[in-house]
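> Whatever this is, show me its structure:
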Amino acid sequence: MPDNTPAPATNRSVDRVRALGRELTEVHQDLRTELRRVRIEFDRYLAGDEVPPMRLRTHCTAFCAALTRHHTSEDTTAFPALGNQFPELAPVLAELSADHHLVADILRRLQQLLAEVGPDNADTAKRELDGLAAILESHFQWEERRLVEAFDALEIAASTGEQLFGVTVCAPAED
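Presented below is the predicted three-dimensional model:
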């Protein structure tokens, strides 16, 4: 990371900026949790539990929409802000954006499969879901390793975590 020391700021603005890296990891954790829930529900469906296909589609659609919002916000807001301040990150940002397109294709296939989920395509849908989980975990880990520090140093005016990352971090669920 270059020595692009931000201009002096108040403690409050420094704390807010430094929180962006943590907020990114929290957004990723929320998405991981939701994907885990979709996968558990799908496994229950495959095991013969009475999980209605409509519930699978609804849960998956909500997850897919949140993930799409997150990636779209990164591509249109967060990554350009990082690229402007840290041009040396351009190859990383380009690769992460390419991952977003790959994930979008998987989401489309998965949603098509779940629109008519049944015995004929359940195994294919499960493979797509498992592939999505593996790709996302790798993507999230790499993005966090490469960008958290940059987000913590990012000089931004009025952008919020929601504008940069597309979703608001959820409060922990109570059991």
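> use CA for all of it now, contacts and neighbours both
Will do.
> buried set for stretch 42-59?
Phe42, Tyr45, Leu46, Pro53, Leu56, Arg57, His59 (16 or more other C-alpha atoms under 10 Å).
> got it, and stretch 19-28?
Ala19, Leu20, Gly21, Arg22, Glu23, Leu24, Thr25, Glu26, Val27, His28.
> and what of stretch 83-99?
Buried residues in stretch 83-99, counted by 16+ other C-alpha under 10 Å: Gly83, Gln85, Phe86, Leu89, Val92, Leu93, Leu96, Ser97, Asp99.
> One more, please, to line up against the first structure:
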Amino acid sequence: MPGMTDLSTLPLDDLDLDESARPKAPKVPAATDRHRRQGRQLAAIHRHYLMEMAQIGAVLARIEAGDAPPKDLKQIVLSLDMAENFRAFGNLCGHECRMLKIHHDIEGADMFPRIDAAGGGMFREVVAKLLSEHEVVHELIIRLGRAAEALVEDPSEAKFAHAAATYRKLEEIVRSHFGYEETELVEAIGYYLGSV
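Below you'll find the predicted structure:
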């Protein structure tokens, strides 16, 4: 479990969400279709993050397809709309990774505790699992930042391969985490919070 292990010491391949250990959220019997629609607003927020991540994936795919060698990564990234973000935060995710962390911080400090309290503790296990998954996402954001900085300093194939692998792991984890959160909390968000 991430809370019991120093994630920074784990190899990239060992960072996972242990999807088989995900508890199911209880149904909210009084939830209506309107509540579920309100709860699905979270999915719209998540789609924004995934679209931004897709821009990074497109850059990596271009390089891997041979459209641009790894030494040109900096120029490719700086030619994107995300250029200012890259310069400001020194990593491929830039502003979006920072915003993803803020999004998770808000969920952990406000949204999840409110759902758990309003639900009388019946969402405690789901909330605990989601928070432990946030730890994995945050570790991957840190690693991606470091890999991107290393790549800019030394645009070698090995550094590119490491940055690409870290990005892909982050995207895989974020997609899985978002799907779990959206599925398990759709009723609770709409019913207990009214919207996101």
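> that older thread, tabulate the buried residues of stretch 83-99 of the first structure (JSON lines), appending distance to Glu137 of the first structure and secondary structure.
Below are the buried residues of stretch 83-99 of the first structure laid out as JSON lines (distance: C-alpha to C-alpha, whole Å; DSSP: H, G, I helix; E, B strand; the rest coil):
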{"residue": "Gly83", "distance to Glu137 of the first structure": "23", "secondary structure": "helix"}
{"residue": "Gln85", "distance to Glu137 of the first structure": "27", "secondary structure": "helix"}
{"residue": "Phe86", "distance to Glu137 of the first structure": "25", "secondary structure": "coil"}
{"residue": "Leu89", "distance to Glu137 of the first structure": "21", "secondary structure": "helix"}
{"residue": "Val92", "distance to Glu137 of the first structure": "16", "secondary structure": "helix"}
{"residue": "Leu93", "distance to Glu137 of the first structure": "17", "secondary structure": "helix"}
{"residue": "Leu96", "distance to Glu137 of the first structure": "13", "secondary structure": "helix"}
{"residue": "Ser97", "distance to Glu137 of the first structure": "15", "secondary structure": "helix"}
{"residue": "Asp99", "distance to Glu137 of the first structure": "12", "secondary structure": "helix"}
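> which pair in those spans the largest distance?
Largest separation among the buried residues of stretch 83-99 of the first structure by C-alpha to C-alpha: Gln85 and Asp99, giving 21.9 Å.
> so how far is Val117 of the first structure from Leu20 of the first structure?
Relative to Val117 of the first structure, Leu20 of the first structure is positioned 39 Å away (C-alpha to C-alpha, to the nearest Å).
> And Val27 of the first structure, by the same measure?
29 Å.
> Counterpart of His162 of the second structure over in the first structure?
In the first structure, the residue paired with His162 of the second structure according to TM-score structural alignment is Thr124.
> secondary structure element for the residue nearest the centre of the second structure?
By C-alpha atoms, centre = their mean, the second structure has its centre lying nearest to Val174, at 3.6 Å. Per DSSP states H and E: Val174 of the second structure is located in helix 157-188.
> residue contacts, the closest residue to Tyr45 of the first structure other than its chain neighbours?
Leaving aside its chain neighbours, Tyr45 of the first structure sits nearest to Val51 (5.3 Å; criterion: C-alpha to C-alpha, 6 or more residues apart in numbering). Neighbour list for Val51 of the first structure: Glu41, Arg44, Tyr45 [criterion: C-alpha atoms under 8 Å, 6 or more residues apart in numbering].
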